[in-house]
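[1] Just to be clear, the model below is a prediction. Sequence and coordinates:
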Amino acid sequence: MQTADIRQRWLDFFAARGHAVVPSASLVSDDPTLLFTVAGMVPFVPYLTGIVPAPYDRATSVQKCIRTNDIEEVGKTPRHGTFFQMNGNFSFGDYFKEGAITYAWELLTTPEADGGYGFEPKDLWVTVYEDDDEAIEIWKRVAGLPEERIQRLGKDTNYWHTGQPGPAGPCSEIFFDRGPAYGADGGPATDDDRYVEIWNLVFMQYLIADVKSKTDFRIVRELPKKNIDTGMGLERVAFLKQGVENMYEIDQVRPVLDRAAELSGRRYGADHDDDVRMRVIADHIRSSLMLMSDGVTPSNEGRGYILRRLLRRSIRAMRLLGVEGPTFSELFAASRDAMKAAYPEVESNYSQILQLAVGEEETFLRTLSAGTSILDLAVAKTKDSGSPELAGDTAFLLHDTYGFPIELTLEMAEEAGLAVDRTAFDSLMHDQRSRAKADAKSKKKVLADLSVYADMRAKGETIFTGYTELAQDSTVLGILVDGRPAPVAVAGQTAEVILAETSLYAESGGQAPDQGRIVGDGFELEVLDVQKPVKGLISHTVRVTAGEVGTGVAATTLVDEEYRRGATQAHSGTHLVHAALRQVLGPNAHQSGSFNKAGYLRLDYGWNQALSPATRSEIEEIANDAIRDNLQVVTREMPLDEAKQLGAMALFGEKYGDIVRVVDIGGPWSRELCAGTHVTTSAEIGMINIVGESSVGASNRRVESLVGRDAFQRFAAERALVGELTSTLKTRPEQLVDRVGELVASLKAAEKKIQAFEAKALGDRVPDLAAKAQRTGDVLLVAEAVGSLGSGDELRQLALSVRGKLGDAASVVALAAEVGGKPLAIVATSPAARDAGANAGALAKLMASTLGGGGGGKPDLAQGGGNDVGAIPAALAAVRAELGR
């Protein structure tokens, strides 16, 4: 049974039983506490918790999910996958335990010919929460399960809650017995791979509080409406129904595994370690494909970091299979072909996805090359020192700075006959993670528990009137102070205010929130932020500047007219720049992100090379020509499918509802789905001045532009600057570039002459310094202060020249100078001096300790520095004393 068939049977089964079929939500979760959608129930949490009224009594979905907490287990077990699909059926105060158990048993055991999954009842086991006698009775009655195939387990496995106060309840899990070939008898309680969990039924029936851990909480009462949340692992059922050993061998994943095997020349099934690597590649490529199809791009933080890690682990696994060249174009194509039937967007967005993937691969392959060179030097140095172990800080440097996987460092060090100090490496990694966690905690925005919005949301949705109105009379539905409901907020306090209607735009679609005020009888509020904390509600973060505001009172929202004008200019300007980019570069220059506020816009787009000055000017000119042409800006609302048929551009990675807003500028010249605020004609934008273009990733570029008055002010400032320069240099504006070029050339020629004079002056000092060599212990020693120098390179060259002047003698040259206001020391030794036991690195470290700093280096040449220029004589004396012993 193919995975697509399993998926469709699920949806058909529950649709026939009155469930609304809900499309999968994006992998990018709307929940601010989650990076990704980690379970099938995540999109339904507002309905399950009662924060948002459910639009249906029962629903079903096949939800895309990503989990990365078990990433190290991928490929090693039959069931751990980063990307997976969760079949779910949900009841919001409708059916409860008996209905959920009845549906589950019916679908699992109905023969395939009749639309079911055809599992044999004798192969199925269930677990229930230890005190849930009701569920046990239902399983016996509905399924006819004997007592011995129903196991009672504790809260750690069979009780569900969010980890916060709110709804909770016992679970019942269904397991498939793979047979004695896979482990010992004893049922799911044995926690063995023989028993594979395929379906979890959550009976959400209690309100809990005082949550201290997964197992430590207090049950407050039963919920007035009991809910059902279930999840079946689609990949787990697929590998069981397809008769393969694990989820990596099912029809949606195996093609990538096979392509990795072909590219590497290795055979799957011949070697355990190679098999794990192929399974990692198959999982990570598919996971990356699905993440990128939902708009995630590689970066160094958040979701982008997770994606980058998956991609780099894939490259590393291919390298360990013996493939050092690029492979993503082959591997991603295999995954696309396996997934496009279930998710057509992976094919429609494939050009952007592949561009991102290949760009990341090229970058990391270069990183691996650079890291390999550094590792080779570190290995050689370690061997020279006689140590059998590569230093942990070297391995950490490679990992942290160059993105060089520790596994690759271990492998290459082992090939060179060295171990790696894992204890030191792991300690440094632990310290880094601790710092990162502390930093993340300090930066994390304090968000109110979303349940505090439930009562307000129950009163209806906040109506946004700001497309046509700048002032709107309304009513205060609720107030939060310090994240908790409050009857009033008084002067000086910062609070969240929820209104029935508002003209203030909430941040979304890349557009910053409006600025403005909220006023009423006896109070005035300064608006600091406008957000959408839960679907349907708009929250205004305000500072109470006068009086006090209470719930239920009348209030009027007032948008800052000048700020809104600038914001609409910037958002419409973003559309113009996007259209101009695509006109010049082609359709692959697809917007991947944006931000705009009054006077400024930023647009990220898929492209892998910098814009030339001529191309940048052309894009700017096209956008400003569209402003000059005074194009009409028309907004319409329509069904999503109709908008796409009209050619409206759905931006890569954005999430849209069934009804969308289409913004046309000049008819089809620029036609995008967009919920932002816009001008009515393009001439209102005024002017676009592109001020920056830069890289924001391997295959992503960023254009930054000033808009309207801000754009004009930049041009005016640049005109004033040109005027001042032409006056100072006594030339005309059109001759300014040539005049500056002449001056730069003259300056460079003068610098060369100065360098030549300085080099001669340094050379003239060499004989006098060499003449000061004195026998000290077993060597000739020059230990002198040479005053102030322009750079460390000058001091280093002087020391080497003096050492050369002393010929083959056993000589040590220790020079110190003031460079940039700080002391610097250089020590150079001849081969004969090193044979006599003199070590430049040790002597430089000795001098540096006296100077109040650190130093070291190789036995023949080393340097040190510090902060105390006055300690130079003492540092030189320390060298004399050390060598004179």
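    Nice, thanks for sending it over. Keep in mind that what you see is a predicted model, and the values were worked out from it rather than measured.

[2] contacts and neighbour counts: CA atoms only from here.
    Fine.

[3] name the helices or strands packed onto the helix or strand hosting residue 768?
    Element membership for residue 768 (DSSP states H and E) is helix 736-771. Taking 3 or more CA pairs under 8 Å, 6 or more residues apart in numbering; DSSP states H and E as contact, the helices and strands that helix 736-771 lies on are helix 709-729, strand 779-789, helix 792-805.

[4] wait, which of those is closest to residue 756?
    Checking the helices and strands packed on helix 736-771 against residue 756 by CA to CA gives helix 792-805 as the closest, at 12.1 Å.

[5] who's in contact with residue 873?
    Shown in contact with residue 873 (CA atoms under 8 Å, 6 or more residues apart in numbering): residue 785.

[6] Below is structure B, check it against A:
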Amino acid sequence: METAEIRRRWLDYFERNGHTVVPSAPLIYDDPNLLFVNAGMVPMKPYMLGQQTPPWQRATSVQKCLRTGDIEEVGKTSRHGTFFQMNGNFSFGDYFKREAIELAWGLLTAPQSEGGYGLDGDKLWPTVFKDDDEAFALWRDLIGIPAERITRRDENDNYWSMGVPGPGGPSSEIFIDRGGEYGAEGGPSVDEDRYMEIWNLVFMQDELSQVRSKADFDIAGPLPSRNIDTGMGLERIASVLQGKDNLYEIDEVYPVLAKAAEMTGRRYGEHSGHAATSSHPDDVHLRVVADHVRSSLMLIGDGVTPGNEGRGYVLRRMLRRAVRAMRLLGYGGTALPELLPVSLDRMKASYPELESDFGRISQIAYGEEDAFRRTLDQGTTILDTAVTKAKQSAAALGGGSTPTLPGSEAFALHDTYGFPIDLTLEMAAEQGVEVDRDGFRRLMTEQRQRAKDDAKAKKSGHAHTEVWKELRALGATDWQAYQALSTEGKVVGLVSDGERVEGLGEGATGQVVLDRTTFYAESGGQIADEGIITTPTGELRVIDVQRPVKGLVVHTVEVASGEVKVGEDVQAQVDPDWRISACQAHSGTHVVHAALRQVLGPSALQSGSYNKPGYLRLDFAWSSALSAETRSEIEEVANLALRQDLPVSSQYMTLPEAREWGALALFGETYDEQVRVIEIGGPWSRELCGGTHVAHSSQIGALTVTGESSVGSGVRRVEAFVGMDAMRYLATERAIVAEAARLVKAQPGELVDHIEALLARLKHAEREVATLRQQQLQAQAGQLAASATGIGGVRVLTHDAGDAGADDVRTLATSLRDRLGDGEPSVVAVTGTAKGRPLVVVATNARARERGIKAGDLVRTAAGVLGGGGGGKPDIAQGGGTDASAVGAALEAIEAQLHNLAGTR
């Protein structure tokens, strides 16, 4: 039975049993404590914690999940993976233990011909919490399982909580006996390899007051409303129903592994009698490829783009680990264009949106692989240089010491260039060089600590969420930002330094919660409104508006005069100029997005945006820079839409209805059951959006594109001004053109031709100056050659050329070497200073090199005095530094080194 069919049967079964089918939330979820959804119940947390009223009593879902805590272990065992899907059924104050157990047993054991999974009930072993006599009795008496097949376990195995005060309860897990070839008999307590868990039923019945650890907590009493939360790993049940040993061999994963094996000429499992348990590097690499390609497909599909931090870094790391694994398997070509379509083919049955969006997804993935391949090439060059240096250092020490690459260099390769440490270890070992692993680990630990400290600092912004939960419990904010700019309201709560207070005095800064407001809270890329709140005795300036918890609008204010107290009636007034400019910018963002798709095609999808009064920026999926002509065309299409005075309207509908209607959703956003669709000019622009907008496109006024740039692999950014800011920008540009035309004494229309002519004359003059300088140097060389001195039988000529660039210094050095001839050993060293930075060039003739004198060695000596470094070939080498006052000392250092070589000092 294919995984998509297992998924379909799950949803159909619970829908037939009165459950509402809830679509999977995106992997990116609106929770400050989570990078990704990591469990099937995460979207249900607000209902379980009592923060929100569930819209249904019974629900079921197949939730996309991603866990990256042990990403380094992926592939090394058959258990570790990153992306997975969790089947769940939930009851909120409806059914409880009896029905949950009956429903689970019914689906598992019903014949496949009747829509079930057709498992043999005699192979199923339930576990229950040690004190849960009710669950034990239900399994024994209701289901008919012999008591010896029901295992009682303690808090570590069969009690569930969120790790914080709140709901918790005993659980009942269902295991399946896979047979004697997997281990010893005797049940889950004896061997959890043979007896594999496939379903966990959680009976939320307790209110926990203290949670000190998974097995140490206090129960304050029963929950007011008992809930059911169950979870079945889709990949795990698929392995059972498909007769496979592990997730890597099921139908949604194995085809990628097989394709990777075909591309690399490797055979999965050939080094072991059992592929699933093989730890041979080839099998590990193949499993890494299979897991990471699928996970990357799902992450990009949900709006994540590769980056250097947070979610983007996780994606980048997985893509690069997959590419690197292919290289380690001996495949040197571009891999993802071969592998990603295979994963799409297996996943699109469950997630059809992946196929329609594959143009964007593949563009991002392939762009990242191309960038990483360049990184590997660059890193290999840098590593080779570092390895050579390590060998030279070991040789200088003598005594047969092993060459060692410093941990700092390995860390720089990893951190600065993205070069994986395991590749550094492998490539260094191939050349007989060890790596200072302890030094590398120390630097990595320091970096991780900095990251933790940074995350802790950021997380502290959420330290007072309990305050917002308390205020939210008093009722949701009546939010009227779409209807009006001014409204009367009552002060529900005041917060200062994270604590609730009764009042704020003049000059204070704090947060105000009203029962009703017209202020727009920052979301969807649009910044918050500004304005004032007038109290009976004073005035508050609103400087920010946020939603710390769903349904609650919080205003950050500065008390300009008087005071504000809890319970007072106030007047909330949005700055009308601010709002209209913000509306122009947000509607302008939609117009630019539609123009991009019209000019570039449907794959140019928005991946992020930011807009404030008068300004917008939009990130979109695209792999190459836009030409000036393309930018101009996008700007023209956008302004034609403004000129046509297209109507702007909003409608509410369900998310499936919006998708069917063709509305575009911003990747990575979380949407409610009911969504708001903004339409500009009918189907020309339809997007899910909660922002404020103009009523007609002409009200945007004007739109001018000011820039376009790269912000990551496969992602470009376009910036623009709208309204009066666009007019001011164009006025400034016009003034610059007029001034430039005045300076070159030309009409504005002739400016380009005049500038091109000036540049041509300038280049001609620069060539003439260069020619004269070369002639001057040649003439000077003749005089300098006569000043060469002797050191130990070597003719030595050192000279400071003053303000001279690298080309001039190099030319002079080679010219002087040629003039000294090959009759006897000769060394020439010339310094110069360009833009305040010193440089040095050393040239040697063949006779000098025969005596072991190398230009690179002499340059490194001089560059060290200059505060820098350098190198090159034995016949000519170049270096530089930062201390221009030390050029004389640098030349003296070269002479001193020659004396040492000759033994004359």
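    Yes, it's here. Source: prediction; values computed, not measured.

[7] ok, back up a step: which parts of the helix holding residue 768 of structure 1 are buried?
    Residues of helix 736-771 of structure 1 classed as buried under the neighbour-count rule (16 or more other CA atoms under 10 Å) are 736, 739, 762, 766, 769, 770.

[8] quick one: the helix or strand following that helix to structure 2 mean distance?
    Where DSSP H and E defines the elements, the next helix or strand beyond helix 736-771 of structure 1 is strand 774-776. Taken over the aligned residues, the distance from strand 774-776 of structure 1 to structure 2 averages 3.2 Å (mean CA distance after the TM-score superposition for structure 1).

[9] One more: stretch 229-239 of structure 1?
    Taken against structure 2, stretch 229-239 of structure 1 registers an average deviation of 1.3 Å after superposition, with mean CA distance after the TM-score superposition for structure 1.

[10] want to throw the helices and strands packed on helix 736-771 of structure 1 into TSV with distance to residue 662 of structure 1 and mean neighbour count?
    Supplementary listing: these in TSV, determined by distance: least, CA to CA, whole Å; neighbours: other CA atoms under 10 Å:
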stretch	distance to residue 662 of structure 1	mean neighbour count
helix 709-729	27	14
strand 779-789	66	20
helix 792-805	62	20
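
[11] can you redo these as a markdown table with distance to residue 520 of structure 1?
    Converted to a markdown table, those look like this (distance: least, CA to CA, whole Å):
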| stretch | distance to residue 520 of structure 1 |
| --- | --- |
| helix 709-729 | 33 |
| strand 779-789 | 70 |
| helix 792-805 | 68 |
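
[12] Looking at the ones you listed, which is nearest to residue 593 of structure 1?
    Proximity to residue 593 of structure 1 (CA to CA) singles out helix 709-729 among these, at 21.6 Å.

[13] all helices of the stretch 51-200 of structure 1, in order?
    With DSSP state H, counting those that start in this stretch applied, the stretch 51-200 of structure 1 shows helices at 97-109, 133-138, 155-158, listed in chain order.

[14] name the helices or strands packed onto the last one?
    In other words, helix 155-158 of structure 1. Helices and strands in packing contact with helix 155-158 of structure 1 are listed as strand 124-129, strand 166-177; criterion 3+ CA pairs under 8 Å, 6+ apart.

[15] same thing with the second one?
    For helix 133-138 of structure 1, the contact count by 3+ CA pairs under 8 Å, 6+ apart identifies helix 97-109 as packing neighbours.

[16] Quick check: nearest residue in space to residue 740 of structure 2, chain neighbours excluded?
    For residue 740 of structure 2, the nearest residue in space outside its immediate sequence neighbours is residue 751; the separation is 7.7 Å by CA to CA, 6 or more residues apart in numbering.

[17] That neighbour reaches residue 743, doesn't it?
    No. Judged on CA atoms under 8 Å, residue 751 of structure 2 makes no contact with residue 743 at a distance of 10.1 Å.

[18] ok, the most centrally placed residue in structure 2 - contacts?
    Per CA atoms, centre = their mean, the C-alpha nearest to the average position across structure 2 is that of residue 312, at 0.7 Å. With contact taken as CA under 8 Å, 6+ apart, residue 312 of structure 2 is in contact with 304, 305, 306.

[19] quick revisit: which one in structure 1 is aligned with the residue nearest to residue 740 of structure 2?
    Matched by TM-score structural alignment, residue 751 of structure 2 corresponds to residue 736 in structure 1.
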